[in-house]
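compute the structure for the input listed below.
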Amino acid sequence: MSTAQAAQNVAEHVTQAVVDHASEAPLLYPLILLAAAVIAVPLFRQLRLGSVVGYLAAGVVIGPHVTGLFDDPESVFSLAELGVVLLLFIIGLELKPSRLWTMRHDILGFGLIQVALCGGALASIGHMFGLNWHASIISGLGLALSSTAFAAPLMEERGELTSPYGQRAFSILLLQDLAVVPLLALVAIFAPGKDAAHPAGLATTLAMLAAVGIVVVAARYVMNPLFSLLSKTKSHEIMTAAALLLVLGAATVMELAGLSMALGAFLAGILLAESSFRHELEADIEPFRGLLLGLFFMTVGMTIDLEVVYRNWLWVTVGVFTVVAVKLTVIYAVARVTGSSHEDALKIGGVLAQGGEFAFVLFGAAVTAHVMKADNANILTAVVGVSLALTPIVFGLAARAAKKREAKMPEADFSDADGRVLVIGFGRFGQVVSQFLMARGIDVTAIDRDADQIRAARRFGFQVYYGDGARLDVLRAAGAGNAVLVAVCVDERKSSMQIVELLQQHFPLAKLYVRAYDRRHALDLLRRNVDFHIRELYGSAVTFGGACLEALGASREEVAAVEADMRRRDTERLALQLAEGELAGKNLMHVKPVMPEPLTQPKREGRALSLETEEATREDVPPEVAAGHL
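Prediction:
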């Protein structure tokens, strides 16, 4: 017996043992799911393939088609689907109705065009390969749908869900979720024979409208007073239960009316986006959302039949390549035509190039209604499953291509850069500084290395040049040699110090004003003898503290006196730290002494504090205090 056969026999024995004892140990299946996730997700994140692929791979391995450790994915699919429901609810909480209204053109325009063009192209290709027109249309429109459950977390993980491209991509996903209902009705219309066809009639339409009305009324007029009442109980568990009741209730009402559960949760989230309990709801739902969404991905992985993929590997490979290529091309083209930049269009195409989870539902309904053959549906399901698994890779490649294009943005022409002041870094800080200078008619040359920032500034009429201030050739081209003053406004400490060193070495005549990240950075700048520096949050914190004092009854004269004293103490402390070290000048800080509680026995015997013991206990000082950030 070969080693491979022996290993296979061992695996079969283990699998059979698990199946035999599953009924005796009801926690065995949850243990298998958790163990698979804990092993696979960190491994795939280390490989930079993302947690979604890790969940999928875990599902494939433990599913019925490989090891068989979990032989009934359908038993947990309804529970796993709640992950998508909770995800849509949280996304809805982030979208106020007014903001959603501003997205209406992308939803009804961009979204409809994408579904129609991708569906038409893929349906035509399906018909070319032998499908009848009914099956071709259903398969084309099903493959045109993308996965909210995959795309939204990918953009959210990168912090780009609220970016311009993220908003446009999400608009398409919303339209696709809405399109599921008419597509299922289309399956019923295409079904052969009158008995099989049940197109949505007046009663069904009224039921759908009634379901939407129930969710709107409950979320708008019932849940806020209920949350207010429950908050008085000071019971966190009850608030969490109420949050889950709201989400699951909205999803169930929508499902009973024939609509998408995710759509119901999303609608409830939008209606509560302006609620004072929004952040509490998001915090309560988040843990359940993460776990159940992972379970959903694992369940999808279990449905991928590797034997079907192997037997039809050529068709599956061609299908995956065709779907990804067609959708990426069409979405990119439509995005460009409707106003997106090259980089944003690439990202939108990359994140939506896969098939969607609703395709599984659509193809299953098509088989049941005899619109599509089971073998064809199995191949299409495998295509969707593999495309889902490839989503992080395709999106990563598209994002990298977009970033590479941005990085290759041509150097700006500095021929007309003759400002008396050179501003390096045109973010929030640099923009305000420039406003002060321009208000007095002073010529300013601004440079930044963030291409997106430059494009945004140019939309408002600012002339900002592309260039890295940490490069000597860029500083020379930007006119640092003729500048009276150079304002270093970048927000990265390391880059700031590199720029300062270059300027002091090669352009010593220019006055050097620098934005400091924190106290330690300020001390480094003092050691470099810059002409002026300010910690980026110090001024606003002083103003904020003064406003708090004034709100508590202090007069403006008292606030001004406190502010002057605070600035004096800070200046003296900086001087002491510069001369004696970062822990010097602690006596200049206002601190609240720690007093023991009355009638409380001390936990250890007191001891005198000397310089030696202070040094010995220095390790107990919090890093931010020891580093002098305060």
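
please count neighbours and contacts with C-alpha atoms only from this point.
OK.

show me where the stretch 51-200 of the chain has helices.
In the stretch 51-200 of the chain, the segments counted as helices under DSSP state H, counting those that start in this stretch are 51-62, 74-93, 97-102, 104-105, 111-128, 133-144, 148-157, 164-190.

got a list of contacts for the first one?
Right, the one you point to is helix 51-62. The contact list for helix 51-62 (C-alpha atoms under 8 Å, 6 or more residues apart in numbering) reads 32, 36-37, 40-45, 66-70, 150, 294-295, 297-304, 389-390, 392.

sorry, back to before: closest one to Ala584 among the helices of the stretch 51-200 of the chain?
Proximity to Ala584 (C-alpha to C-alpha) singles out helix 148-157 among those, at 41.7 Å.

distance between that closest one and the chain's centre?
Distance of helix 148-157 from the chain centroid (C-alpha atoms, centre = their mean, to the nearest Å) equals 7 Å.

now do that helix against helix 51-62, angle only.
140 degrees (axes from the mean of the first three to the mean of the last three C-alpha atoms, to 10 degrees).

coming back round to it: out of the helices of the stretch 51-200 of the chain, which gets nearest to Leu28?
Per C-alpha to C-alpha, nearest to Leu28 of these: helix 51-62, 12.7 Å.

any idea how far stretch 420-438 is from the middle of the chain?
Taking mean C-alpha positions (C-alpha atoms, centre = their mean), stretch 420-438 and its chain are 30 Å apart.

no, scratch that, I was asking about stretch 204-215
Relative to its parent chain, stretch 204-215 has a centroid offset of 32 Å by C-alpha atoms, centre = their mean.

ok, back up a step: okay if I get the helices of the stretch 51-200 of the chain as TSV plus distance to Asp443?
Below are the helices of the stretch 51-200 of the chain laid out as TSV (distance: least, C-alpha to C-alpha, whole Å):
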stretch	distance to Asp443
helix 51-62	50
helix 74-93	45
helix 97-102	37
helix 104-105	41
helix 111-128	45
helix 133-144	53
helix 148-157	40
helix 164-190	32
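
to compare against the first, here's the next sequence to fold:
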Amino acid sequence: MEKYLFIKEIVIILSVAIPIIFLFKKLKMPSIIGFLIAGVVIGPYGLKLIASSEHIETMAEIGVILLMFTIGLEFSLGKLVKMKKLFLYAGTAQVGMTIIVVAFLFSIMGVSLPHAVFFGMLISLSSTAIVLKILVDKNELDAPQGKISVAILIFQDLIIVPMMIMLPILGAKEQLSILEIIWKLLFAFGAVSVILLLARFFIPKILFQIANLRIREVFTIGILLLILGTAYLTETLGLSFSIGAFIAGIILAESDFNHEIIAEILPFKDAFNSLFFISIGLLLNISFLLSFPLQLIGLILGIIVIKSIIIFSVVLWVKFPPRIAVITGVGLAQIGEFSFVLAQSGAKFGLISGEYFNAFLTASIFTMICTPILISSAHVVLSKIVFKGKEREVVSGNIKIKDHVVIVGFGLNGKNLAKVLKETGIPYIIIELNPETVVRFKERGENIFYGDVTKREILAAANIGEAKVIVFAISAPESTKISLRLAKQMNPKIFAIVRTRYISEIDELKKFNADEVIPEEFETSLQIFNKVLVKYHIPLNVIMKQVSILRGESYQFLRKEKEEKHPLDHIEEILAEGLTEIFYVDKGNIIVGKSLKEIDLRAKVDVTIIAIVRAGNTITNPSGSIRLAASDRLVLTGNHAAVDRAISLLTTYADEV
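The predicted model follows:
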């Protein structure tokens, strides 16, 4: 039975993975946490369903390779250029400061400098999967805290490659001289550069030939061959599988087949990644956790506090307000999934083992578990706190205007609104939280200033007391609610328009006295509704009336699940009634030169041509002898079904040419 042990272990892991994914989906928590806990429970220190992780670790290594490959595949130079300031400044500062502070603290405790630096690397990384999941669930991906969190996370994901290159140097058995360190670094980066150049030349050509075979199975196997082959090449050069996979991802990201590659590889990645995270959980010694509870609690709290303070300071340094700095700080305070990748690689060089490894695993798992709680608590606490001190605004004094529109947020919606207001002569002022946006548009003459709209002082600076309308064009639900409540307190008569993403947020915002809530989800559905009715030739005034009814009732009809009488009950009556439609005659249509009698729409489809618009002149009640010319506009009348048949017939004539 020993030879079937590996199959048994896989069956156990997959049997555990399915309910874990379902349960954590229901709890709105990232499944990574569930996989780690599952590994602890079924592992050799838990229920002992899996006594050894030797077989699993081999498959988990494939999971790491595919994880690094997808990071490379999602690497976008254009995206990094757009967020270059946050990416370079905030990312470098956060990772650098964390490594320095943690290395210093461990050095004081007697840990050797290479090991202390390695521990700093492990703690400096945060969980991209967990943080992005929470940001998406809270609809804060486009909010300021979302943008800066994503920038820092991308930097962390990419910095792991140089970190892994550094591992052989940090784990060297003998102390290296400066020249030896420089030589090893040059060799490592040189090897990566050579592989990158060779891969850039050969991989696209190989991929094209594989795709040209037009056999899906060959394409999938070929992609796996390119990924694992590049990973194996870097491993033979003394680097690691992960670096090779990352290089393969970068190269394939530039190909025309990148979307198909993602579709083919994603299922493999998800399956193998679950094995990876469960295999990490298998290594956690529960008896170690029970033996040193106070020390481990201190370590977990220490990591959260140190990372939160460092990230808080970095976010303030890049000129975001304290509220955003606090949310970002606690949001990125956990240890990330790539720290596990780094820890496993570091273990091969003797940089972490034994009690340190168990302490690292414990701290990682519990900081991940604490993240959703910390972020929710931060929102609750911050909603009741007003930060004191002078706001760093790009404005001096209050804005002396009245009966104006206050635009909160200067993204696409805010810019479009400002453009219309400017053209119509309606005064407005913009409050924006991105300092770069403020400086750029202030130079262009926009009436814009920097500030956190959740503060009473900022709303006062926008002269909210004498404003007529406030428009929230931001993707930050919590900030919107706080600011909306303040705005209504300072000016009960102000008309508040709120943009939101989901219909589920309408009722909540109405409780905060929003006068109009515009959900993107429903506006999209109304556009679809509009286009469908136009296709069925429903008169424009009827369409506009239906749209107006739906908006006037705050979209209640579209939100109801039960069948009730609704504003569209008389659509069938409208369809049975007559209407007028216009058909344009192309010069290639075979009806050009034919008389109305020859076409004979009345006999064929029961539609009458009541007028012809030709060269700006209207021929009313045209006789059957009139011949049609190119560019004529035929005014058709009949019921909806008949007009549809007439247009179909006339279009068929055009298509036959």
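
follow-up on the earlier one: among the contacts of helix 51-62 of structure 1, the buried ones, what's the ChimeraX command?
Remark: buried members of the contacts of helix 51-62 of structure 1, expressed as a ChimeraX selection using 16 or more other C-alpha atoms under 10 Å:
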select :32,36,37,40,41,44,66,67,68,69,70,150,294,295,297,298,299,300,301,302,303,304,389,390,392
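
restricted to helices, list the contacts of helix 51-62 of structure 1.
Cross-referencing the contacts of helix 51-62 of structure 1 against helices under DSSP state H gives 32, 36-37, 40-45, 150, 294-295, 297-303, 389-390, 392.

can you tell me the closest non-neighbouring residue to the spatially most central residue of structure 2?
In structure 2, the centroid-proximal residue (C-alpha atoms, centre = their mean) is Leu141; its distance is 5.9 Å. The spatially closest residue to Leu141 of structure 2, leaving aside those adjacent along the chain, is Leu135, at 5.2 Å (C-alpha to C-alpha, 6 or more residues apart in numbering).

what is the equivalent residue in structure 1 for Ile247 of structure 2?
Taking TM-score structural alignment, the alignment pairs Ile247 of structure 2 with Leu267 from structure 1.

ugh, typo on my part, it should be Pro427 of structure 2
Matched by TM-score structural alignment, Pro427 of structure 2 corresponds to Asp443 in structure 1.

its match: what's it in contact with?
Asp418, Gly419, Arg420, Val421, Leu437.

same list (those residues) but as JSON lines, adding secondary structure.
Output for the contacts of Asp443 of structure 1, formatted as JSON lines (DSSP: H, G, I helix; E, B strand; the rest coil):
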{"residue": "Asp418", "secondary structure": "coil"}
{"residue": "Gly419", "secondary structure": "coil"}
{"residue": "Arg420", "secondary structure": "coil"}
{"residue": "Val421", "secondary structure": "strand"}
{"residue": "Leu437", "secondary structure": "helix"}
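
let's have the residues you listed in a markdown table, adding neighbour count and distance to Ala197 of structure 1.
As requested, the contacts of Asp443 of structure 1 are exported to a markdown table (neighbours: other C-alpha atoms under 10 Å; distance: C-alpha to C-alpha, whole Å):
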| residue | neighbour count | distance to Ala197 of structure 1 |
| --- | --- | --- |
| Asp418 | 17 | 75 |
| Gly419 | 19 | 74 |
| Arg420 | 18 | 77 |
| Val421 | 23 | 74 |
| Leu437 | 13 | 72 |
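
out of the residues you listed, who's nearest Leu112 of structure 1?
Using C-alpha to C-alpha, the contacts of Asp443 of structure 1 come closest to Leu112 of structure 1 at Leu437, 47.6 Å.

I'd say the closest one and Val444 touch.
Yes - counting by C-alpha atoms under 8 Å, Leu437 of structure 1 does reach Val444; the two are 7.4 Å apart.

hmm, back to that, got the contacts of Asp443 of structure 1 as TSV, with distance to Arg520 of structure 1 columns?
Formatted as TSV, the contacts of Asp443 of structure 1 follow (distance: C-alpha to C-alpha, whole Å):
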residue	distance to Arg520 of structure 1
Asp418	34
Gly419	31
Arg420	30
Val421	27
Leu437	28
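
quick one, helices of the stretch 251-400 of structure 2?
In the stretch 251-400 of structure 2, the helices defined using DSSP H, counting those that start in this stretch lie at 258-282, 286-291, 293-317, 322-331, 337-348, 354-382.

for Val383 of structure 1, which of the helices of the stretch 51-200 of structure 1 is the nearest?
For the helices of the stretch 51-200 of structure 1, proximity to Val383 of structure 1 was assessed by C-alpha to C-alpha; helix 133-144 is nearest, at 9.1 Å.

may I see the buried residues of that closest one?
Buried-residue list, helix 133-144 of structure 1, by 16+ other C-alpha under 10 Å: Trp133, His134, Ala135, Ser136, Ile137, Ile138, Ser139, Gly140, Leu141, Gly142, Leu143, Ala144.
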